[in-house]
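1. Build me a structure from this.
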Amino acid sequence: MSNLFDLNNKVAIVTGASSGLGVQFTKALAKQGANVVIVARRIEKLNELKSEIEKYGVKCLAIRCDVNNNDEIKSVVEQTVNTMGRIDILVNNAGIAVNVQAEGQTDEQWYNVINTNLSSLYFFAREVGKVMIKQHYGKIINIGSIHSTVAMKPTFLTAYCSSKGGVQMLTKSLAVEWAKKGITVNAIGPAYFPSEMTQHAINNEEFKAIIDTYCPMGRAGKEGELNGALIYFASDASSYTTGQLLTIDGGWTAI
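-> The predicted structure is shown next:
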């Protein structure tokens, strides 16, 4: 039987690839044979990652992009097609969080989170989707969160939870719309994994107590524990799976 998880010669775009989960996702795809286009604002970080990825024997293209700039999104898609010839996989990973009480949150803070975590995912999927529809093939993987389905106290994450809840419904809606066009659209919902955005919280003793209370496994996620879900959704192993949010949380949302 052929390897259902083989990604050889596939072309993947990963947003938010300059750190954290974006780096892990990029490496996981490259190790399975995918050529990768890595996207973020910090081009120096992308170039460092590019040097690592090319050691796996795959092609890697680093492109600076602000995901809140639609012209730059369109440019990434154009450059990818011109350089790689196609787009098979999109990992919509870019995201931010603001921990501010709802009554004290500014308009700018709200819109920045919603635009980065939700609107940019739609705009990237829209532009990549145009290419995938022509190919009649594509795998879109949106990065949601446990907060796509649950909130949490005592943190103040109204904007973040709202954006990630939107990611779940964006995933479902695009999946339904593109189901007969050869495109699957799924989402991964991580709990707390080490990254620039979460490391300060994970290292905080009070937050460790929160994890122990809410997570049956009593710990944060570890590097690599999202890779299985990513490769499943990126590969032909998930050919009949679409519109799903797979929450990877040590049992957090089970209680």
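2. drop to CA atoms for contacts and neighbour counts, all remaining ones
-> Fine.
3. what sits against the spatially most central residue of the chain?
-> Centroid check for the chain by CA atoms, centre = their mean gives Asn93 as the closest residue, at 2.5 Å. Residues near Asn93 by CA atoms under 8 Å, 6 or more residues apart in numbering: Val14, Thr15, Gly16, Ala17, Leu21, Gly22, Asn142, Ile143.
4. mind listing the helices for the stretch 1-150 of the chain?
-> Counting by DSSP state H, counting those that start in this stretch, the stretch 1-150 of the chain has these helices, from start to end: 20-31, 43-53, 70-84, 107-114, 120-135.
5. Can you check which of those helices gets nearest to Lys180?
-> Nearest to Lys180 among the helices of the stretch 1-150 of the chain is helix 120-135; the distance by CA to CA comes to 9.6 Å.
6. Second chain to compare with the first, below:
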Amino acid sequence: MQALGGDRAQRRALRANQVDRSTQLFYQIVIKKVKEKAVDLGIKDKVAVVFGASRGLGLAVAERLGLEGCRVIAVARSAEKLEQSVERLRAAGADIRAMSCDITSKASIASLFANIRETAGSPEIVVYNNGGPADSSFDEATDEEFLDGYMGQVMGFTWVAREAAPDMKRQGWGRFVTLGSRAGKEPHREMPLIIHNVLRPAALGLSKSLSIEFAPFGITVNTIGSGLIDGGEDNSFRKTVRGQAQAQGLSFDDLLASRLATVPMGRGGRPDEVGSLCAYLCSDNAAFMTGQLLILDGGKVRTLY
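-> This next block holds a predicted model:
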């Protein structure tokens, strides 16, 4: 009887072991399929133009699109600094070239796209990023800062869209992504950013309007509204906090900690997180998403919609 009971126990253990192995094999297959789907965003060999790509978020986006197999045109005003950044990405295997452009000049943008068409082909993906307007309170902001901000936030993207959209329409496919701010949904409060609070919504109005006009041609237009992105000492967030700390006679580390404490996740975002979201918006997986502001801020925005 003991031997019979032992046989039953062994058989049960064997069956359980077989089930475990089958379950493990099933999940291995599922994970493999998910990974394959996640890697292939359907944008390999697409010509992707990324503005403001010499540093920060623009550089992170250029890097991610390069990893996805795009033929990346990295654009910035400073050719020397841009070339240094691009060289690092080339060394990592990205198909990327550098081109300089002044986004506040219509002629410079026209020349840029003529060069792109001649050397790389028609643009299929455009990521518009310009670093944002000046950081000022209402009392400190000058008329020139408001006008310069409008040129960068609204007119620059207007000229870029006019250059790129005809090619996308002919192809029946295209992606525009603008790197914006959560100020498009909720005004900044902790920091004196009046020009951001005024012009980010203006840029959103342009993007939303273009999304409606371009949708019948298979072209999407979306905006990433980033929050506190802590990309190191060269990052605009840290520069702003450092300037505030000096002006108020406070410790930079203490003020930085207090700013990050307002984020429910307790940290600043990473540039690569912006790059990953941008790559998704450029993909075939996001073909039905257009005219949207996607907030990436660790839960800081308090509004429901």
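7. coming back round to it: what do we get in the second structure for the residue nearest to the centre of the first structure?
-> Matched by TM-score structural alignment, Asn93 of the first structure corresponds to Asn129 in the second structure.
8. Run through the residues that contact the equivalent of Val11 of the first structure over in the second structure.
-> Correspondence of Val11 of the first structure to the second structure, assessed by TM-score structural alignment: Val47. Val47 of the second structure makes contacts with Cys70, Arg71, Val72, Ile73, Ala120, Gly121, Ser122, Pro123, Glu124, Ile125, as judged by CA under 8 Å, 6+ apart.
9. Show me just the buried residues among those residues.
-> Among the contacts of Val47 of the second structure, those buried by neighbour count (16 or more other CA atoms under 10 Å) are Cys70, Arg71, Val72, Ile73, Ser122, Pro123, Glu124, Ile125.
10. Setting aside sequence neighbours, what's the nearest residue to the fifth one?
-> If I follow you right, that is Ser122 of the second structure. Take Ser122 of the second structure and drop its neighbours on the chain: the residue closest to it by CA to CA, 6 or more residues apart in numbering is Asp167, 6.0 Å away.
11. ok, how many other residues are close to Ala187 of the first structure?
-> When neighbours are counted by other CA atoms under 10 Å, Ala187 of the first structure registers 29.
12. number of nearby residues for Lys134 of the first structure?
-> Counted with other CA under 10 Å, residues neighbouring Lys134 of the first structure total 12.
13. What's the match for it in the second structure?
-> Using TM-score structural alignment, Lys134 of the first structure lines up with Arg170 in the second structure.
14. isn't Thr220 of the second structure right up against Gln292?
-> No: in this structure Thr220 of the second structure lies outside contact range of Gln292 using CA atoms under 8 Å: 9.4 Å.
15. Mind checking which of those two has more residues around it?
-> Ranked by neighbour count (other CA under 10 Å), Thr220 of the second structure and Gln292 place Thr220 first, with 29 against 17.
16. returning to what we had before: ok, which of the helices of the stretch 1-150 of the first structure comes nearest Ser239 of the first structure?
-> Taking the helices of the stretch 1-150 of the first structure one by one with CA to CA, helix 120-135 is closest: 14.7 Å.
17. residues in contact with the corresponding residue of the second structure for Asn70 of the first structure?
-> Mapped onto the second structure by TM-score structural alignment, Asn70 of the first structure lines up with Lys106. Neighbouring residues of Lys106 of the second structure by CA under 8 Å, 6+ apart: Gly156, Trp159.
18. Good, we can wrap up now.
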